[in-house]
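Chemist: pasting the structure only:
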């Protein structure tokens, strides 16, 4: 189990490095927020923060920075003006596409020394791990 823990921390660090290298002008945390907004259909502030497991105060500060940077729009929910709905601006959508493309490029380069079968095994194993962890966290 110690090897599993060491692998977890090491892999997490390497993946964070890849994500950080793909981000320019925004932080990894902001990139993650923008990706979450993009993956949902006009989510509320609370819904998005909950989906990311983030404290609402920290989340609100990060969203405000993204709004100020022109990446995210906030608008009040028509039925309850206390609820803020989030969406990406064109600039935000382009930034998410750029970050995703950079991450994909780095991941392809990292896996290039492996055969197609080995790459598929890794991808399938990571999908299965994600499904299992998703069930356990909900």
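Modeler: Alright, I've got the coordinates. Just so it is clear, the structure is predicted and the values come from calculations on it, not from any experiment.

Chemist: please make it C-alpha for all contacts and neighbour counts, starting now.
Modeler: Fine.

Chemist: which stretches of this protein form strands?
Modeler: For the chain, the strands defined by DSSP state E cover 72-77, 80-88.

Chemist: distance to residue 50 for these - can I get that in JSON lines?
Modeler: Below are these laid out as JSON lines (distance: least, CA to CA, whole Å):
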{"stretch": "strand 72-77", "distance to residue 50": "17"}
{"stretch": "strand 80-88", "distance to residue 50": "14"}
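
Chemist: list the contacts of the residue positioned nearest the centre of the chain.
Modeler: The residue lying closest to the centre of the chain (CA atoms, centre = their mean) is residue 32, at 3.0 Å. Applying CA atoms under 8 Å, 6 or more residues apart in numbering to residue 32 gives no contacts.

Chemist: okay, pairing it with this:
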């Protein structure tokens, strides 16, 4: 198991997941790694509630709320009360938020393309399938966890 942990640690570093200013460094956008995940999830989920996105990302609501407030100030997201329950805030992307996300998407597609370019078609398929299997296993173990959160000890 130590080699699996070692491989995961190396992957996280090489993929740049520890870089606090990832988007600024990669595609010139002034958003943090967490903010790029928030933008991605808002797009993926449609018009989610703040609670839904916070839960999906495993971020406590107070921290998440601060992030959203900053992103609102930067003109990246909108927040509006739900028509069904005025206590619930729904999130949306602004045109600027969509533009930033498109730049991040392009950058990531280019980088993943570079990584896959040194692999055979079989290796690309195995890698993609293995990542899917690993994510499914993480989800199952996470659901079974008492706190329902991430698997890693250092969340």
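Modeler: In hand now; what should we look at? Owing to the predicted nature of the structure, the values given are computational and were not obtained by experimental measurement.

Chemist: for residue 49 of the first structure, find the nearest of the strands of the first structure.
Modeler: strand 80-88 (11.1 Å; CA to CA).

Chemist: post-alignment, the closest one versus the second structure, mean distance?
Modeler: Here strand 80-88 of the first structure, set against the second structure after superposition, deviates by a mean of 0.9 Å using mean CA distance after the TM-score superposition for the first structure.

Chemist: with adjacent residues omitted, what lies nearest to the counterpart of residue 76 of the second structure in the first structure?
Modeler: Alignment note (TM-score structural alignment): residue 76 of the second structure maps to residue 71 of the first structure. Spatially, and ignoring its direct neighbours in sequence, residue 71 of the first structure is nearest to residue 92 (3.9 Å; CA to CA, 6 or more residues apart in numbering).

Chemist: for residue 119 of the first structure, find the nearest of the strands of the first structure.
Modeler: Evaluated with CA to CA, the strands of the first structure place strand 80-88 nearest to residue 119 of the first structure, the distance being 32.3 Å.

Chemist: what range in the second structure does that closest one sit on?
Modeler: Using TM-score structural alignment, strand 80-88 of the first structure lines up with residues 85-93 of the second structure.

Chemist: residues of the matching stretch that come out buried?
Modeler: Residues of stretch 85-93 of the second structure classed as buried: 88, 89, 90, 91, 92, 93 (neighbour count, 16 or more other CA atoms under 10 Å).

Chemist: is it true that the residue nearest to residue 71 of the first structure touches residue 34?
Modeler: Yes. Between residue 92 of the first structure and residue 34 there is a contact under CA atoms under 8 Å: 7.3 Å.

Chemist: ranges for the helices of the second structure?
Modeler: 2-14, 22-27, 33-45, 50-57, 61-73, 95-117, 121-144 (DSSP state H).

Chemist: need the ones you listed in CSV (columns: distance to residue 83 of the second structure).
Modeler: Below are the helices of the second structure laid out as CSV (distance: least, CA to CA, whole Å):
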stretch, distance to residue 83 of the second structure
helix 2-14, 41
helix 22-27, 34
helix 33-45, 18
helix 50-57, 14
helix 61-73, 20
helix 95-117, 23
helix 121-144, 30
